[in-house]
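Participant: okay, predicted coordinates and the sequence, questions at the end:
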Amino acid sequence: MSARREKRRGPTLLRGDQVDLTTTDQRLLDSRGPSDWVHTDPWRVLRIQSEFVEGFGALAELGPAVGVFGSARTQPDDPFYAVGEQVGRRLVEAGFAVITGGGPGAMEAANKGASEAGGVSVGLGIELPFETGLNPYVDVGVNFRYFFARKTMFVKYASGFVVLPGGLGTFDELFEALTLVQTQKVTSFPVVLVGVDYWSGLLDWLRGTVLADGKVSQADLDLLHVTDDVEETVALMVAGMARP
């Protein structure tokens, strides 16, 4: 086989028809041509980088914090809205900052409890077509374009998770946290599901189907604590901080 043309562009190797006849510097400095380069994947990398920089900069000195997840659809007259407020308040009184997704519903409730208790109330927002901005009880807010950048901030800066009743977004955050602990990608931290009646069906399925079929171990399920008691929830977060 005859040798093909070869060119290296930074860490990228190009061969054959993929070899171009210009240089990166030339393309950078040339003001002619279309402007659609700003929408390509390499440019997105810089946007992604900027989101990590903004998040790290905003939260680097946050101190001990707990992430609170829950449905954006929880209404102020829902009993779990009041529970969310209690959770936010008691976490602050126990020495934690509170981090939520910054949206309405259960997230707003936890931020409200934390802010009114004089603590640090953090909201990590995400650009969505059906949600508008951060709730008014967020004292430190960062808005993200990318879910994975936002999720990194939750995992990096929270030392435990409290999960109020929620839907698909809440499930996503819950199971990602459990997966990271199970695979030892992060140091183990407490995960508490608040609402025994709400979560019992999921736990029954995990035990009766997933565990019974050998798809998880009992140790995996032991990562989850389920309670209706706000004081127990906070105590589990404090105990998690005390573990080496």
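Facilitator: Looks like it came in fine. Numbering: from 1, shown residues only.
Participant: CA atoms for contacts and neighbours, from now on please.
Facilitator: Noted.
Participant: now name the helix or strand holding residue 46.
Facilitator: Assigned by DSSP states H and E, residue 46 belongs to helix 41-59.
Participant: wait, residue 90
Facilitator: Taking DSSP H and E as the criterion, residue 90 maps to helix 79-93.
Participant: so what does that helix touch, helix or strand wise?
Facilitator: The contact analysis (3 or more Cα pairs under 8 Å, 6 or more residues apart in numbering; DSSP states H and E) places helix 79-93 against strand 97-100, helix 106-116, helix 230-242.
Participant: which neighbouring elements make contact with the first one?
Facilitator: When you say that, I think you mean strand 97-100. Using 3+ Cα pairs under 8 Å, 6+ apart: strand 97-100 touches strand 65-69, helix 79-93, helix 106-116, strand 121-126.
Participant: alright, now check it against this:
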Amino acid sequence: MKRTRGRIVHVESLGDLDRRLAAGARRLSGWRVRAVDLTGHTAELRRCRVAGASFLGCTFAPGVADDLSAAGALVLPAIPDVPVDVHRAALYSPGDLYDTELYDGSLDARAYAWAQRTGATEHELAKTLHDHAVDQALQAWVQGRQLVGVMGGHAALRGERGYAEAARLGHLLGARHVVATGGGPGAMEAANLGARLAGRPARELEAALAELAQVPSYRPSVTAWAAAARTVTDRVADPRETLGIPTWHYGHEPPNLFATAVAKYFRNSVREAILLEICDRGIVFLPGAAGTVQEVFQDACENYYADESSTAPMVLVGEEHWTRTLPVWPLLQALARGRAMESHVHLVDTVEEAAALVGGG
């Protein structure tokens, strides 16, 4: 993500706008006014210098939007029949996405169903605007935080050893860093769970794992799967921060409820690149299939061309998996040989070893 300079002022209510104007604000450069009804504020707007301001999804009196554009403001109208806020200023919470008791009626399900439609130009524009807004919100969120990524297969079921190992890894890493995952089920959910409980005794994590094992998968019922997770999150009043970055491209896989912040994208290619980029403290790769292999070599490509100061640890967990089941490790070693990344790529057999290598244990 590109870093931006300057102060951005988010205005999301008429009251907030009125307070700022009453305090003497007249230069609106850098302001982002979102989804505010400004039909009664024509005179106030005309007293301001609006060059460099953005009005996103706002409504105006006739002719005012054209006047603002002519004066140098960016005016983007609301797009009808879109389930998501394309100009949102913050990341999602699990409660935003799971906003109904039954999953089929939730924002997450509605957005996925809408995303499957094709052909409407305004819908493609809405997806682009939404992902840009999420990107901006994520850029602001990661400031001042140290992130470690955990990548792994979506197929790990609650109650399985692989799921428990991913949860223990998240618990270890979350003690020092913010754990980021792809935000989906399986190992991703487990790592977010462990990180969320990182400030609590290990016995609480074990109890949560035992409880979740009663509903191993989101199939056949996402509603039941989410309800089981909610019983765990409701007991934790002070969770550690942890990030999920899922995508509606894989909308048949629901986002997990253990990430405290969720950057959900429509475009998977954007999401993949950003997920790897923001993990400045390194990435741990748990056993996975094609998607995890892709992430290994996408990260390897970044590190291959990086200098020593920009190289972050890459830790593969599971010697049998990465040398025989899917022999990624020999090729990764060959790529790293003689490069700045060589001392930063590791193959280990336990999550404890992995956590120690990226500073979490």
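Facilitator: Received the coordinates, thanks. Predicted model, so just to flag it, every value in this text is computed and none were measured.
Participant: where does the TM-score land?
Facilitator: Once superposed, chain against chain, the TM-score is 0.70 (TM-score structural alignment, normalised by the length of structure 1); 198 aligned residues with a Cα RMSD of 3.0 Å.
Participant: ok so, going back, nearest approach to residue 75 of structure 1 belongs to which of the helices and strands packed on helix 79-93 of structure 1?
Facilitator: Between residue 75 of structure 1 and the helices and strands packed on helix 79-93 of structure 1, the shortest separation by Cα to Cα is 8.0 Å, and it involves helix 106-116.
Participant: quick one: that closest one to chain centroid distance?
Facilitator: Remark: helix 106-116 of structure 1 is offset 17 Å from the chain centroid, using Cα atoms, centre = their mean, to the nearest Å.
Participant: and it with strand 121-126, angle?
Facilitator: Orientation of helix 106-116 of structure 1 against strand 121-126 (axes from the mean of the first three to the mean of the last three Cα atoms, to 10 degrees) gives an angle of 150 degrees.
Participant: what about residue 176 of structure 2, how many residues close to it?
Facilitator: Burial measure for residue 176 of structure 2: 18 neighbouring residues, criterion other Cα atoms under 10 Å.
Participant: dump the residue contacts of it.
Facilitator: Shown here is residue 176 of structure 2, whose contacts under the criterion Cα atoms under 8 Å, 6 or more residues apart in numbering are 359-360.
Participant: helix or strand for it, which one?
Facilitator: Assigned by DSSP H and E, residue 176 of structure 2 belongs to no helix or strand.
Participant: measure it to residue 189 of structure 2 for me?
Facilitator: 19 Å (Cα to Cα, to the nearest Å).
Participant: check residue 303 of structure 2 too.
Facilitator: Taken as Cα to Cα, the span from residue 303 of structure 2 to residue 189 of structure 2 is 26 Å.
Participant: could you do residue 135 of structure 2 as well?
Facilitator: Distance, residue 135 of structure 2 to residue 189 of structure 2, by Cα to Cα: 22 Å.
Participant: then residue 332 of structure 2?
Facilitator: Computed as Cα to Cα, the residue 332 of structure 2 to residue 189 of structure 2 distance reads 27 Å.
Participant: the more surrounded of those two?
Facilitator: Counted by other Cα under 10 Å, residue 332 of structure 2 and residue 189 do not tie: residue 189 has more neighbours, with 30 against 16.
Participant: what lines up with that one in structure 1?
Facilitator: Under the alignment (TM-score structural alignment), residue 189 of structure 2 pairs with residue 108 of structure 1.
Participant: and that match, what does it touch?
Facilitator: Neighbours of residue 108 of structure 1 in contact, by Cα under 8 Å, 6+ apart: 102, 135-137.
Participant: out of those, which are buried?
Facilitator: Among these, those buried by neighbour count (16 or more other Cα atoms under 10 Å) are 102, 135, 137.
Participant: so the second one touches residue 100, yeah?
Facilitator: No: counting by Cα atoms under 8 Å, no contact exists between residue 135 of structure 1 and residue 100, whose distance comes to 10.3 Å.
Participant: now list whatever residues contact both of the two.
Facilitator: By Cα under 8 Å, 6+ apart, no residue touches both residue 135 of structure 1 and residue 100.
Participant: about what we covered before: redo the buried ones among the contacts of residue 108 of structure 1 as JSON lines? Include distance to residue 116 of structure 1 and secondary structure.
Facilitator: Listed next are those as JSON lines, based on distance: Cα to Cα, whole Å; DSSP: H, G, I helix; E, B strand; the rest coil:
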{"residue": "102", "distance to residue 116 of structure 1": "15", "secondary structure": "coil"}
{"residue": "135", "distance to residue 116 of structure 1": "14", "secondary structure": "coil"}
{"residue": "137", "distance to residue 116 of structure 1": "8", "secondary structure": "coil"}
